[in-house]
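Visitor: A structural model of the following input is requested.
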Amino acid sequence: MRRLKGRGEGEWRRVPVAPPLTRILRRHLETFGTGPGGRVFRGVRGGELATVTYRRVWDRARLAALSDAEYASPLAKRPYDLRHACVSTWLNGGVPATQVAEWVGRSVEVLLRVYAKCIEGQDEAAKRCIEQALRDD
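Guide: Reported below is the predicted structural model:
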């Protein structure tokens, strides 16, 4: 089994998850336990879930959830695209880049190199922060 990038055996990091999703995950783990190596899902014979299975299920989920035009587009083409959507949402929501970098296991430099083009609409909020800081002094 492959370890996550840049982490040794047994290393972990804390990542925020919305309470409703946490409840779903906990319920799943209580019902099914974990697969090989502590993975959330397992194959039909109890081993590691085949990559092709993920791809097929993901494709069916996209087909069911998206319009025909969205399905034909690159929108959420791979499950990994959800990571990009999540990180972009955190950054656009105003979570400091240092915190997001810690959560996703990247340096701030790499995070901003990849996601700077996704950050938008924060001009007015940033100006208000500066105004407030100058008022406080």
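
Visitor: CA atoms for contacts and neighbours, from now on please.
Guide: OK.

Visitor: all helices for this protein, in order.
Guide: Assigned helices in the chain, in chain order: 19-32, 51-65, 68-72, 81-92, 97-104, 108-115, 123-136 (criterion: DSSP state H).

Visitor: now the ones you listed as JSON lines including distance to F41 and mean neighbour count?
Guide: As requested, those are exported to JSON lines (distance: least, C-alpha to C-alpha, whole Å; neighbours: other C-alpha atoms under 10 Å):
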{"stretch": "helix 19-32", "distance to F41": "8", "mean neighbour count": "11"}
{"stretch": "helix 51-65", "distance to F41": "10", "mean neighbour count": "12"}
{"stretch": "helix 68-72", "distance to F41": "25", "mean neighbour count": "12"}
{"stretch": "helix 81-92", "distance to F41": "18", "mean neighbour count": "15"}
{"stretch": "helix 97-104", "distance to F41": "21", "mean neighbour count": "16"}
{"stretch": "helix 108-115", "distance to F41": "29", "mean neighbour count": "14"}
{"stretch": "helix 123-136", "distance to F41": "41", "mean neighbour count": "10"}
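
Visitor: next, the structure of the following sequence, for comparison with the previous one:
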Amino acid sequence: MFTAEVLATQLAKRPYDLRHAAVSTWLNGGVPPTDVAEWAGQLVEILFRIYATCLDKGTGVLRRRVSVVLGY
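Guide: Down below sits the predicted model:
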């Protein structure tokens, strides 16, 4: 439950926005999707469908990591 002060702010208008921000932050922060899905209480498949754009943002970093491991 929100306090009366929070209910009077924009934060309480769409609590889902706070959840979406948290999940996006976790994914962009490098938390494994399996952990994020568990924390968010949803299936990994649904997480991938809804937050695919967050996961795609790290592709360049991941490719560079693979290149380093492969010695390129």
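
Visitor: any idea how far D17 of structure 2 is from the spatially most central residue of structure 2?
Guide: In structure 2, the centroid-proximal residue (C-alpha atoms, centre = their mean) is S24; its distance is 2.6 Å. According to C-alpha to C-alpha, to the nearest Å, S24 of structure 2 stands 10 Å off from D17 of structure 2.

Visitor: what of R65 of structure 2?
Guide: Taking C-alpha to C-alpha as the measure, R65 of structure 2 falls 32 Å from D17 of structure 2.

Visitor: same check, this time on Q10 of structure 2
Guide: Distance, Q10 of structure 2 to D17 of structure 2, using C-alpha to C-alpha: 10 Å.

Visitor: swap in L47 of structure 2?
Guide: L47 of structure 2 is 15 Å from D17 of structure 2, where distance means C-alpha to C-alpha.

Visitor: likewise K57 of structure 2?
Guide: Taken as C-alpha to C-alpha, the span from K57 of structure 2 to D17 of structure 2 is 20 Å.
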